[in-house]
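Q: Fold the following for me, if possible:
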Amino acid sequence: MEYLPNIVFAIALILGVGYFVRNVKKLIRNIKLGQDVDVSDNKSQRWKNMINIALGQSKMVRRPISGVLHVIVYLGFIIINIEVLEIIIDGLLGTHRVFSGMGSFYGFLIGSFEILAVLVFISVIVFWIRRNVIKLKRFLSAEMTGWPKNDGNFILYFEMVLMTLFLVMNATDAPFQAMDNGNIISQYIAPWFSGLSEGTLHLIERGAWWMHILGILVFLNYLYFSKHLHILLAFPNTYYGSLTPKGKVNNLESVTNEVKLMMDPNADPFAAPTEGAEDETPAKFGASDVQDLNWVQLLNAYTCTECGRCTSSCPANLTGKKLSPRKIMMDTRDRLEEVGKNIDANGGEFKDDGKQLLGDYITHEELWACTTCNACVEECPVSINPLSIILDMRRYLVMEQSAAPMELNNMMTNIENNGAPWPYNQMDRLNWKDE
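A: This is a model prediction of the structure:
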């Protein structure tokens, strides 16, 4: 019986970490469903981007109020959870505050953690008020109802409870520990428990300790189902973010090769195809489903924080159009999850479910409302590129289905026939000067 708590702790730790690893494997599998893309260039710049944007939160603080609060929560929550290492060692070995032997430095750490815990708690309350009392417009979009809205609140409740448990744990344990003024905040909570026996204080402290570590394990596994997956994915996402200038659109290699062939005076258009080429499936232009997107775009979808900065800066959305860049990313992630579940249900193989990202999730109207201004790309605090998905799906509509709006079809016809977007014969272009 003496080692029963340690055994229970070990089982909880194995189950919690094991389920997390299982979900991470599923996440990686889903992302790898995307097309391959080479992002091995300019590694030094990629590391700089990751350090500045993901770690340094440089784009987050462009909006000072939410940015500073997010930095407090981010740093506070990460730093406070350094104590999880001590909890794990104590839980496995049966020790109690194994690092307390560091003396005054340990007290300094605990005191710093407690100050951060209070700052995190206050910041989370402000976030909750902004979402539920002030009701900022960017949290009231059509896509932010149901689960997305509840998810945003659930994580705030999680953080408030975990910070409270941390402080209660310290307050009820302080009378039995020499933490050298480490209980800077918990000393004001300790009077709430005055008059209780030592046994009762130990019971409360142990209860808070268990709930704290179990809460962290639950939080860890909740991430996969939450928008807060960006806590983990912001780092690889900013590393693999596009380094090309905004506004530069990549060319389809198959189309480029075709144009080069047409422009080469020495090329024989009637030459026989290379060996094996006749058996190859023609390349698909653009994207109609998540498997047609590249893996970085799928990583983008999983990294989306649903903060709405992209949508709140989108000129199409601001003028009443249906387009919401945030919804584009959420729809991509939802469809990718649906495809992943299909694969799980069919023994590792995807079976056509009669659905696709285009049409069932994202409408033509949304895609054609985009002005390709890159405002959404510029605003995203974790280097997500909704525009790249929009452009790939537009390519599919134009090149595979000839389903562009009439104005675009007319323009492209004019370019093909007249070499210009206007409906005038090349011989008549200068007639205006005679008028």
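Q: going forward, measure contacts and count neighbours with C-alpha atoms only.
A: Noted.
Q: burial of residue 186, as a residue count?
A: Here the number of neighbours of residue 186 (other C-alpha atoms under 10 Å) works out to 22.
Q: can you count the residues close to the residue lying closest to residue 400 once chain neighbours are set aside?
A: In space, and not counting its chain neighbours, residue 400 is closest to residue 285: 6.4 Å by C-alpha to C-alpha, 6 or more residues apart in numbering. Residue neighbour count, defined by other C-alpha under 10 Å, stands at 20 for residue 285.
Q: Second chain to compare with the first, below:
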Amino acid sequence: MYYLQRIIFLILTFAGIGLFVRNILKIRRNILLGKAENRSDNSLLRWQLVLRIAIGQGKMLSRPISGILHMVVYIGFVIINIELIEIFVDGILGTHRYFGKVLPSSIYNLTTETVDILSFSVLIAVAIFFIRRNIIKVPRLNSKDLLGWPHKDGNLILIIEFLMMLSLLIMNAADFTLQKMGILHSCGFFPISTFLFKNLFSSFSVESLHIWQKSAWWFHYMGVLFFLNYLYFSKHLHIIFAFPNTYYANLHQKGQINNLEFITKEVKLLLDPNADPYQISPEESVPEKLGASEATDLSWIQLLNAYTCTECGRCTLSCPANLTGKKLSPRKIMMDVRDRIEEIGRNMDKNGFFLDDGKQLLGDYITTEELWACTTCNACVEACPLLINPLSIIIDMRRYLVMEKTAAPNELNTMMSNIENNKAPWQFSQNDRANWSKE
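A: Sure thing, here's the model as predicted:
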């Protein structure tokens, strides 16, 4: 029985981690379906962003209630993994609280006390998140772009986290009770666990306590493996991708829109009377596509943004177009991009290559009405706690509509015609531009 438990533990561990690695490699494949983009400049500043934004949660506290609760969950999960390491070691070696035997008791007691307090803190924070989402019904967590699976996903992940923390507290309380009975060697300090479950476990038999302790131990570890592999289907991928996404963030000013190299060269040729019109080779004169109509037309950075999105809704809550009742939701833009690239990935898994399914990102997922509702104010970019840039996707899809389909709204077509004919956005001759000053 002793060796069987270790074998089962190893099988579950290898299966869980192996499945997780396979899923992460799938996502990596999907992200790299995007166009190349170089973000290797200024590595020092990029690492500073990772420390401040991803690790330090620098933008979360702009909304204090959710920000503080998120900090509790974040710090709690990071430190609680110390106990997970011990569970892993005990599972491999078949020991009981291995670190309690090899570390000084003062250090081990301080560590277990901290983990115990943080486990309870995370449990409370997760419960408050659940109440805010389902009872108080915070608007940004219950909008129409979260109907269906996204809303269920948010609740399911909270339930999983709650049960994992509860199992850890039960495990520690049963363990400590067995230690007090002299059944297990004495190590660790668990003030919250013993306070919560002292009366419950004081009347239990040794056999019952062993069952509770081992059941909670196994439940917590299997919960970790389940959670690890559930990430693939969940918005909680940001736990992993927040770090590379922050590192590869756009370092330019938020109002700066990138120019297309092809268009820049064409304009320079038009403005320079001495330019040689044949200096651009035929191969580079006309790109395959201007802008983006499909997820694979976007850059790998933009696809990484989509996988990193936490669906928190801060971008949509800050969007003036959305606030005035228009259909645009920056959060939905990111979710649509992720859904489409996932669909393309599944298509490739099934067929060995991408078999045209008659759909594309523009039209089937994101409508032109959404794209043209954007004011390019950058409020969504400023609001995002992980430096995601929905605006860059909107701009690229607009470029496709204008330069490939000549499908700009009438107001824009009129303005561009006026600029071409009158050298100004207004519909009167440039000779009359100074008439306003004659009075």
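Q: What separation do you get for the aligned residue in structure 2 for the residue nearest to residue 400 of structure 1 and residue 297 of structure 2?
A: Under the alignment (TM-score structural alignment), residue 285 of structure 1 pairs with residue 290 of structure 2. Residue 290 of structure 2 sits 9 Å away from residue 297 of structure 2, going by C-alpha to C-alpha, to the nearest Å.
Q: In structure 1, what stretch matches stretch 212-227 of structure 2?
A: Residue span in structure 1 matched to stretch 212-227 of structure 2, by TM-score structural alignment: 204-219.
Q: check contacts around residue 190 of structure 1.
A: Taking C-alpha atoms under 8 Å, 6 or more residues apart in numbering, we find residue 190 of structure 1 in contact with 168, 171, 172, 174.
Q: Just give me the neighbour total for the alignment partner in structure 2 of the first one.
A: For residue 168 of structure 1, the aligned position in structure 2 is occupied by residue 170, per TM-score structural alignment. As a burial measure, residue 170 of structure 2 scores 23 neighbours (other C-alpha under 10 Å).
Q: quick one, helices of the stretch 151-300 of structure 2?
A: 191-201, 206-230, 238-247, 261-271, 282-285, 300-308 (DSSP state H, counting those that start in this stretch).
Q: Next: the stretch 1-150 of structure 2.
A: All helices of the stretch 1-150 of structure 2, identified by DSSP H, counting those that start in this stretch, fall at 2-31, 43-49, 64-93, 98-102, 105-134, 149-180.
Q: Residue 382 of structure 2 is nearest to which of these?
A: Distance to residue 382 of structure 2, taken as C-alpha to C-alpha, is lowest for helix 43-49 among the helices of the stretch 1-150 of structure 2, at 14.4 Å.
Q: Show me what the closest one packs onto, helices and strands only.
A: helix 238-247 (3 or more C-alpha pairs under 8 Å, 6 or more residues apart in numbering; DSSP states H and E).
Q: on average, how far is the helix it packs on from the matching bit in structure 1?
A: Superposed on structure 1, helix 238-247 of structure 2 shows a mean distance of 0.6 Å to its aligned residues (mean C-alpha distance after the TM-score superposition for structure 1).
Q: what does that helix rub up against?
A: Applying C-alpha under 8 Å, 6+ apart, the external contacts of helix 238-247 of structure 2 come out as 46-47, 49-50, 53-55, 301, 304-305, 307-310, 386-388.
Q: Looking for the alignment partner of residue 351 of structure 1 in structure 2.
A: Taking TM-score structural alignment for the superposition, residue 351 of structure 1 sits opposite residue 355 in structure 2.
Q: what's the answer for residue 373 of structure 1, then?
A: Aligned partner of residue 373 of structure 1 by TM-score structural alignment: residue 377.
Q: SS state for its match?
A: Following DSSP: H, G, I helix; E, B strand; the rest coil, we place residue 377 of structure 2 in the coil state.
Q: Quick one: residues contacting it.
A: residue 255.
Q: Kindly report the same for the one 5 residues further on.
A: If you count contacts by C-alpha under 8 Å, 6+ apart, residue 382 of structure 2 has them with 254, 315.
Q: Assumed it was part of a strand.
A: No. Counting by three-state DSSP, one finds residue 382 of structure 2 to be helix, located in no strand.
Q: any idea how far the match of residue 351 of structure 1 lies from residue 349 of structure 2?
A: Residue 355 of structure 2 is 10 Å from residue 349 of structure 2, by C-alpha to C-alpha.
Q: can you redo the helices of the stretch 1-150 of structure 2 as TSV with distance to residue 245 of structure 2?
A: Shown next, in TSV, are the helices of the stretch 1-150 of structure 2 (distance: least, C-alpha to C-alpha, whole Å):
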stretch	distance to residue 245 of structure 2
helix 2-31	12
helix 43-49	10
helix 64-93	17
helix 98-102	35
helix 105-134	25
helix 149-180	21
